[in-house]
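Q: Got a sequence here, can you model it:
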Amino acid sequence: MGQVNIEASPLPPRETRRDDPLISLVIPCFAESDTVELFVSATYASLPGQRLEFVFVNDGSPDDTLAKLLALSIRDPHVVIVDLSRNFGKEVAMTAGIDVASGDVVVPMDADLQDPPEVILKFLKRWREGYDVVFGIRSDRHSDTRGKRVTAGLFYRFFNNLAQTQIPPNVGDFRLMDRVVVDAVKKLPERTRFMKGIFAWVGFPSVGVEYVRAERSAGTTKFSYWQLWNFALEGVVSFSTVPLRIWTYAGMSVALASVVFALVIVVRTLVFGRDVPGYASTMTAILFLGGIQLISLGVIGEYLSRLFLESKQRPLYLLRGIYREGKHDERAEKSQ
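A: Predicted coordinates for the structure are as follows:
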């Protein structure tokens, strides 16, 4: 598919956007007890005078993250807590937060402050110019390990060469979305969620803003390389059918090679007489074809498993409660 164009295209004239939009920050949390208070204080310091709504999603944290969040919500009426019944994963937790967020614009971000809150001011500037999506481009990823930087670069290239939906390189979930985009995202009900792809799929006028990704403010990352591999696999399978098509061509190629090889054997037998095939060549052919078949079955299985999950029509997540000012918000819970 080639490189993804992140340059802004000219926009038609649009209505003037308000100077004081309500900004909903959607923050998925799993064992982020050490970071949530730092996040709120740093955000207020970075965005003075802005109207803010903090939508924290407690994704089944095993520590006292929920207690810290409840204490925050008692002190600060702008803090909303979405408490999930168990750990559903970051993508689903982000979806739950987007469902609850009521802002004119919504900004998904992590609680560890690696995505600096002050960049949101640059997002707002481009939003007022008429862009419905303003995404952050990680121009400097020194806070990530070399291995993570290399594998991330390989993933973006691999994904964009396979999928019709293109993801700009070095772009994560950190972005500002207008309410019209949020409403469009909420219409996508698939159970296997790859939010970067979903954000790109809905479209709308978009532009990137570069920023430097900082070190974590506290705590440690919750993602292992195995989880990142599975996450990358989820993204490719969710947005591309090319892996299925590859095995159609692979099967055709192997079949053609088999026909050619059979003709060679026939001709050689007619010319030189019968020969006895060797054990090594027979085993090589059997193992090669067996490996091809197993890999192709595995690829088919990945797609079939997603059909299985979609057919069950289970809800994306279950709530234990939504809290404002430390109390259950029963009206918000019933609306979900």
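Q: going forward, measure contacts between C-alpha atoms and count neighbours the same way
A: Fine.
Q: I figured residue 69 hits residue 83, correct?
A: No: Residue 69 is beyond contact range of residue 83, at 10.0 Å (criterion: C-alpha atoms under 8 Å).
Q: Overlap of the contact sets of the two?
A: Counting by C-alpha atoms under 8 Å, 6 or more residues apart in numbering, no residue touches both residue 69 and residue 83.
Q: how close does residue 282 get to residue 265?
A: 13 Å (C-alpha to C-alpha, to the nearest Å).
Q: of these two, who's got more company?
A: residue 265 (15 against 11; other C-alpha atoms under 10 Å).
Q: So which bits of the helix or strand harbouring that one are buried?
A: Here residue 265 sits within helix 242-272, counting by DSSP states H and E. Neighbour counts over helix 242-272 (16 or more other C-alpha atoms under 10 Å) mark 244, 247, 251 as buried.
Q: Check which helices and strands the helix or strand that comes right after it is in contact with.
A: Downstream of helix 242-272, the first helix or strand assigned by DSSP H and E is helix 279-312. Using 3 or more C-alpha pairs under 8 Å, 6 or more residues apart in numbering; DSSP states H and E as the contact test, the elements touching helix 279-312 are helix 242-272.
Q: run this one through as well so I can compare:
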Amino acid sequence: MEPRNRTSVSEFSLLALTEDLELQPLLFSLFLSIYLFTVLGNLLIILAVSSDAHLHTPMYFFLANLSFTDICFSTTTIPNMLVNLQTQNQSITYAGCLTQVFFVLFFSSLESFLLGVMAYDRYAAICHPLTYTAIMNPRLCGLLILLSLSITTVDALIHSLIVLNLSFCTDWAIPYFFCEVVQIIKIACSDTLLNSTFLYLAATILGGVPLSGIIFSYTQIVSSVLRMSSVGGKYKVFSTCGSHLSVVSLFYGTGLGTYISAAFTHSSRKTAVASMIYTMVTPMMNPFIYSLRNRDMKRALRNIIR
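A: Got it, this is the predicted structure:
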């Protein structure tokens, strides 16, 4: 049998940020500022970790990887939004849309795994301080990063390949500011049972496993802290874990809010705004959370600035 292309669409149309021409320059400046703050803040975290010998520990190694992931996550969506605002053209090519789907899935899943790995690192440091260096050795740290990269790559690749088999009729409008796999499945006119099944299965595993690990780690950490007699020791633990807990709450809170909004509201614009907060605000806030609540990080950043 001769192979045939089941997808006749050459481009998709994304949701316009605003129809008000006077508001577009303001939105362009806002999103450009968010992007620059995100890139600059996360780059400073990476530079601080790599240049300060005191930060050459597993916790800051994972933090540097998280910062790099945040830069890439923002770069996947924001530059295209800026171009659309500047040109007033909301179209995106079919290949460009699939590429964006792949990287959005990849970096969002990778961030989830990195947050889970960081929670395990805090659990090992607080609950097993005497054997911490043996547990979180460089080999294990590297293997955890490689395992996270492998799993998220396979997941994003399978999603993208399954989407390739979808066909589209006349509805080529995606009610988002960027290409997102759930929205593409919704507008397809072919059978999407396989896509939906794998989507929910992957979301349950790739989201549920890291989150379960985080919950387990902090359950053990709280139990260990409650057994401490020193008030200073308790404060030190909470100050160490506070930054990570704030980032976890922000990431999973905005992500959950996005999908709840998609399930319970009929307004595509409200859902799109919720997704924008998830993909833009979280990567921007992470550097501020870690730098403001961490004395070692603040010292390293001051040294870089000087």
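Q: Work out the TM-score between the chains.
A: For these two chains in superposition, a TM-score of 0.25 is obtained (TM-score structural alignment, normalised by the length of structure 2); 131 aligned residues with a C-alpha RMSD of 6.4 Å.
Q: Would you mind putting the buried residues of helix 242-272 of structure 1 into JSON lines with distance to residue 227 of structure 1 alongside?
A: Formatted as JSON lines, the buried residues of helix 242-272 of structure 1 follow (distance: C-alpha to C-alpha, whole Å):
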{"residue": "244", "distance to residue 227 of structure 1": "23"}
{"residue": "247", "distance to residue 227 of structure 1": "26"}
{"residue": "251", "distance to residue 227 of structure 1": "31"}
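Q: now the helices: where do they sit in the stretch 101-250 of structure 2?
A: 132-135, 138-164, 181-187, 193-226, 231-264 (DSSP state H, counting those that start in this stretch).
Q: ok, and which of those has the densest surroundings?
A: Mean neighbour count (mean count of other C-alpha atoms under 10 Å) peaks for helix 181-187 among the helices of the stretch 101-250 of structure 2, with a mean of 18.
Q: Give me the distance from it to the chain's centre.
A: 19 Å (C-alpha atoms, centre = their mean, to the nearest Å).
Q: The helix or strand residue 285 of structure 2 falls within versus helix 231-264: what angle between them?
A: For residue 285 of structure 2, the element it lies in under DSSP H and E is helix 282-292. Here helix 282-292 of structure 2 runs at an angle of 170 degrees relative to helix 231-264 (axes from the mean of the first three to the mean of the last three C-alpha atoms, to 10 degrees).
Q: what packs against helix 282-292 of structure 2?
A: Short answer (3+ C-alpha pairs under 8 Å, 6+ apart): helix 282-292 of structure 2 packs on helix 24-51, helix 58-87, helix 231-264, helix 295-305.
Q: measure the residue lying closest to residue 64 of structure 2 once chain neighbours are set aside to residue 38 of structure 2 for me?
A: Of all residues not flanking residue 64 of structure 2 in the chain, residue 46 sits nearest, at 4.9 Å (C-alpha to C-alpha, 6 or more residues apart in numbering). Remark: distance between residue 46 of structure 2 and residue 38 of structure 2 (C-alpha to C-alpha) = 12 Å.
Q: More neighbours: these two, which one.
A: Counted by other C-alpha under 10 Å, residue 46 of structure 2 and residue 38 do not tie: residue 38 has more neighbours, with 25 against 20.
Q: This completes my enquiry, with thanks.
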